[in-house]
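1. Based on what follows, work out the 3D shape:
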Amino acid sequence: MTGDPQPTPFRPSTAIDEVADFLADPVEAADFPRTILRFRNDRAATQVGLADLTDAAWTAHFGRFLPLEGSLHRPLALRYHGHQFRAYNPDIGDGRGFLFAQMIDDRDRLLDLGTKGSGQTPYSRFGDGRLTLKGGMREILATEMLEALGVRTSRTFSLIETGEALHRGDEPSPTRSSVLVRMSHSHVRIGSVQRLATLGLTDEITRLARYALRHLFGEKPGDTPELRLLELVVAGTARLAASYMAAGFVHGVLNTDNINVTAESFDYGPWRFTPHWDMGFTAAYFDHQGLYAFGRQAHAIHWNVVQLAIALSKVQPVEALAPILDTFPALYERAISDAMLARLGVTTADEQADLALVQAIEAALTPGEVTIDRFFFDWAGGRRRGASPADAAYDAPAFVELAGLLEGRTPSGPLDHPHWTDANPCSMHIEEVEEIWSHIDRDDDWGQLNAKVAAIRRMGEALARLRG
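-> A predicted model of the protein is given here:
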């Protein structure tokens, strides 16, 4: 006889203490005028044993930063350097956030709770250490959409409005303030290793590599932990870059301090979902050269991993590092086939056939007659599923050729979720983001945001079933 599944217990951790002496500085959270709970991610909280917190307790922990019992007794601002738009900057670090807690989830993974907008730190420079409420709302939408589309992403755990009036140069001011808590599989960045290399802290590079292998990848460190770490980062970031493309997502700021060694996407500022397969589409208004444009993200991520290898060359020979870096293009090619076919919901075949199919999808979408979301919605399972506003476009030669390449492919899972009977796909373009914010800003109406999160999660359920 079996009973109901037991709820996940809260399992706190302080693993970061192994490397905190060279990786972080103790800090204090800001004392906010108000703490108004706006979003709590109970789905994520269930996975780490925190879903039973009352709203008052939730706000105490994630608005006032009362320590979670058994975890970190004081927040830690992480130290790192980074290439920002290819210029090396040694004067960065956690300037408006900190690592608040660590815990083990229901998959036995070490997870971090980190903040955004929690106040000034030694790395704030001239910043106020705050986050706009709009910025927090945008991060909810980005993480929920990416999670539904199968991208390995941090999750927005909590958003609390803090009652301060913030002035910003790139949006109407004064504007409302917030503090966000994200749940992420580590906050150790490529820039964390770069800092150690720049400062000549070679023993610490090895210690950090061992920490990452042991706690983030569940591996026993061998004699060359730096080489194994690079192998894992190369493979993971190739998958990350591919998943961005299949999602139609543009991160906007792919600096080395924004690339996690676990290859989990995080830290969403000027993100966008491109409506069309436009390789030159950019998210950041200040990305004048298109360095991080939609079609250049794989190159940008690979470039960042090269910087990791350069940092690791302080402790390992270039001759051992270079062959690992050289595997990125082939890994990315396979990963983009897997990601595109997973979103389409069809089984894979041999490598060349899958690549030809992906190229046909890109060729069909490039003219811009059909949005990315509309195509994957209408062709889920590998067949046109019925009448669509895009039917005229689907008669074009490129789509006819694509249909021929899909012959013989079978759906990778069932199409029995109610999502597939909707008239339109669930999208997340900038116009809708602005519309949702306008209701919050003008009327303090959170109904559209909550409805959108529910719709995204509903789509995520359908896609998860289709992926099999």
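2. only C-alpha atoms for contact and neighbour calcs from this point on.
-> OK.
3. following the longest strand along the chain, which helix or strand comes up?
-> Counting residues, the longest strand found in the chain (DSSP state E) is strand 155-166. Moving toward the C-terminus from strand 155-166, the next helix or strand (DSSP states H and E) is strand 175-184.
4. Following up with a second sequence; could you model it the same way so I can compare the two?
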Amino acid sequence: MNPSQTEFTNLYCQLSRHFFSEITPEALHEPKLVHHNRTLHDDLQLALSASELLDMVSGNGFPAGCRPIAQKYTGHQFGYYNPDLGDGRGVLLGQWRDSNQQPWDFHLKGCGQTPYSRRGDGRAVLRSAIREHLGGEALHALGINSTRSLAICHNLEAVRRETMEPRASYIRIAKTHVRFGHFEWLAQIEDKAGMQLLADYVIETVYPHLKAIDAADRYAELLNTIAHNTAVMIAGWQAVGFCHGVLNSDNMSVAGETFDFGPYAFMDDFEIHFICNHSDTEGRYAYSQQPNIGLWNCQLLAQAFGLLVSEQQQEAALNTYVETYNHEYLQRMRAKIGLQEPLPEDRELVADLLILMDQSQLDFQHFFLQLADFENEQACLNAGWPMDSNNWQAWLKRYFIRRQLELFPEGCSQRIRQHTPLFVLRNYINQEVIAAAEQGDFDLMDRVFQALGSPFEKVSGVPARYYEPPQSENQKGLILSCSS
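-> The predicted model follows:
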């Protein structure tokens, strides 16, 4: 047992009662454990037995100190403000502190209706549970901040979505479940006292280092820190070709963690304007728009913080987002082509590369692995790679000249491999895992989960084709719905 804590607490319950509603979860009958993230379990120094874990993830019983609640918030969905939001199919059980005294939220998803479910049934299906379970682990292993799933269970009940699907529930672990939409709600009802309470809660649980800052500047620095962490997260998404799909402000975490997985996708053939959500008919959340939407959501948050900070401080936070994103993205993309020393021409070199990849429809993941195999321009041309065209030849010439400006140009290929995963959670792999699981076969999910934990090396037992680009067109660019 963690020596610093013997039971859970629910710190959120210390806030005013209008922030949440107490809930009795709708338990799954005769549940079976689908998958247990043992690495996360050990990282958190949990001491849950197998039966205690199954009870917790199925809603049949909770450790001492848990107090299930559903949070109230609002947010902008596809650009429009919705005042009627809140935890509609999940409950915050409480927090567990790790050995560093960091409290981690335990959030049970799929446990039935809450006062904020509107017309929904509050349940989850196995398909969406698996997608979030795998997606969070994929991003975490790639060094991108993300919520993670501790465990999934299912039973024989059926839930209606587009079709009848097997019911499931799972536990999401996060630094916090406070969203941008929480602050939008408090600003909308002009609750300055509530805004201060929530800001203090976020500082206490997520950013305790901010307590050392003078009280007059503390909230401005909180806003600035959230903007910074959001920019770092989205720069990470762009560099690995990850599309979230539903970047509504109620899906944005103030911890800068990837939050609320839905129709997400890791890109196959590179498309600058790739859309992974078929509900997004106007491309609002396309891959190319994610950085701008991140800024737009930070603008909403900054406006809400207007109850606590000045206009100048709001603007400073938005500038922090822009500057941080530009720096982080270029740094990550520079590394993906093996470069380390920052030079002014790198921005244009990367931009021109993305245009060519889009025009040539090259696999976003595999391209960089192939680039690492060549030491000079002539070797690429001799191999007819990546494409025998004047535009590609001109880019390759610029690129290899640029490599020679590195302090250690001979290390470029190694740097590419260090920043390019061999295993990527493509949507067709997700679909194959889900199809097997729905037939009661969880072996493939176990093997894929192992591969996600070591994305830069090949893991035995994983189908070899999963380490190659999709072989058929119907495996590429799968577009899913919000119900995913």
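5. Need the TM-score between these chains.
-> With the length set by TM-score structural alignment, normalised by the length of structure 1, the two chains reach a TM-score of 0.86; 445 aligned residues with a Cα RMSD of 3.1 Å.
6. equivalent range in structure 2 for the longest strand of structure 1?
-> The aligned range for strand 155-166 of structure 1 in structure 2 is 148-159, by TM-score structural alignment.
7. Give me the residues contacting that stretch.
-> 28-38, 40-41, 54, 57-58, 123-126, 129-130, 132-133, 136-137, 140, 164-174 (Cα atoms under 8 Å, 6 or more residues apart in numbering).
8. Superposed on structure 1, what's the mean shift for that stretch?
-> Here stretch 148-159 of structure 2, set against structure 1 after superposition, deviates by a mean of 1.2 Å using mean Cα distance after the TM-score superposition for structure 1.
9. Mind listing what's buried along that stretch?
-> Within stretch 148-159 of structure 2, the residues scored as buried using 16 or more other Cα atoms under 10 Å are 148-155, 159.
10. What of stretch 391-410 of structure 2?
-> 392-393, 395-396, 399-400, 402-403, 406, 409.
11. Likewise for stretch 168-182 of structure 1?
-> Those would be 175-182, for stretch 168-182 of structure 1 by 16+ other Cα under 10 Å.
12. which residues in the stretch 101-250 of structure 1 form strands?
-> Ranges of strands in the stretch 101-250 of structure 1, per DSSP state E, counting those that start in this stretch, are 110-116, 131-132, 155-166, 175-184, 249-250.
13. Find me the equivalent region of the last one in structure 2.
-> Per TM-score structural alignment, the counterpart of strand 249-250 of structure 1 in structure 2 is residues 242-243.
14. swap in the second one?
-> Structural correspondence for strand 131-132 of structure 1: residues 124-125 of structure 2, per TM-score structural alignment.
15. how much does that stretch stray from structure 1?
-> Mean deviation for stretch 124-125 of structure 2: 0.8 Å (mean Cα distance after the TM-score superposition for structure 1).
16. Can you give the distance from that stretch to the centre of its chain?
-> 19 Å (Cα atoms, centre = their mean, to the nearest Å).
17. what do we get in structure 1 for residue 53 of structure 2?
-> Using TM-score structural alignment, the partner of residue 53 of structure 2 in structure 1 is residue 58.
18. and if you look at residue 453 of structure 2?
-> Residue pairing (TM-score structural alignment): residue 453 of structure 2 is matched to residue 457 of structure 1.
19. Can you report how many residues lie near its match?
-> Using other Cα atoms under 10 Å, residue 457 of structure 1 has 18 other residues around it.
20. Show me what the helix or strand harbouring it is packed against.
-> Using DSSP H and E, residue 457 of structure 1 falls within helix 447-467. Packing partners of helix 447-467 of structure 1 (3 or more Cα pairs under 8 Å, 6 or more residues apart in numbering; DSSP states H and E): helix 133-148, helix 328-344, helix 430-443.
21. hey, where'd the helices end up in the stretch 251-400 of structure 1?
-> Under the criterion DSSP state H, counting those that start in this stretch, helices of the stretch 251-400 of structure 1 are mapped to 297-312, 318-325, 328-344, 351-365, 372-378, 391-394, 397-406.
22. Relative to structure 2, what is the average displacement of the second one?
-> Between helix 318-325 of structure 1 and its aligned stretch in structure 2, the superposed structures give an average distance of 2.3 Å (mean Cα distance after the TM-score superposition for structure 1).
23. Equivalent analysis for the first one, please.
-> For helix 297-312 of structure 1, the mean distance to aligned residues of structure 2 following superposition is 0.7 Å (mean Cα distance after the TM-score superposition for structure 1).
24. what residue of structure 1 takes the place of residue 275 of structure 2?
-> In structure 1, residue 275 of structure 2 lines up with residue 282, judged by TM-score structural alignment.
25. What's the separation between that match and residue 169 of structure 1?
-> Distance of residue 282 of structure 1 to residue 169 of structure 1, computed by Cα to Cα, to the nearest Å: 20 Å.
26. Same question for residue 425 of structure 1.
-> Distance from residue 425 of structure 1 to residue 169 of structure 1, by Cα to Cα: 34 Å.
27. Then residue 122 of structure 1?
-> 23 Å.
28. export the helices and strands packed on helix 447-467 of structure 1 to a markdown table and tack on mean neighbour count?
-> Formatted as a markdown table, these follow (neighbours: other Cα atoms under 10 Å):
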| stretch | mean neighbour count |
| --- | --- |
| helix 133-148 | 22 |
| helix 328-344 | 21 |
| helix 430-443 | 15 |
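29. Now which residue in structure 2 aligns to residue 433 of structure 1?
-> With TM-score structural alignment as the criterion, residue 433 of structure 1 matches residue 430.
30. swap in residue 103 of structure 1?
-> Under the alignment (TM-score structural alignment), residue 103 of structure 1 maps onto residue 96 of structure 2.
31. count of neighbours near its match?
-> 24.
32. What span of structure 1 is the strand or helix carrying residue 41 of structure 2 aligned with?
-> Residue 41 of structure 2 belongs to helix 38-43 when assigned by DSSP H and E. The aligned range for helix 38-43 of structure 2 in structure 1 is 42-47, by TM-score structural alignment.
33. compared with structure 2, how much does that stretch deviate?
-> Stretch 42-47 of structure 1 versus its aligned partner: 0.9 Å mean (mean Cα distance after the TM-score superposition for structure 1).
34. Which positions within that stretch qualify as buried?
-> So, applying 16+ other Cα under 10 Å, buried residues of stretch 42-47 of structure 1: 42, 44-47.
35. Might one say that residue 347 of structure 2 is in contact with residue 331?
-> No - if you go by Cα atoms under 8 Å, residue 347 of structure 2 and residue 331 don't touch, sitting 9.7 Å apart.
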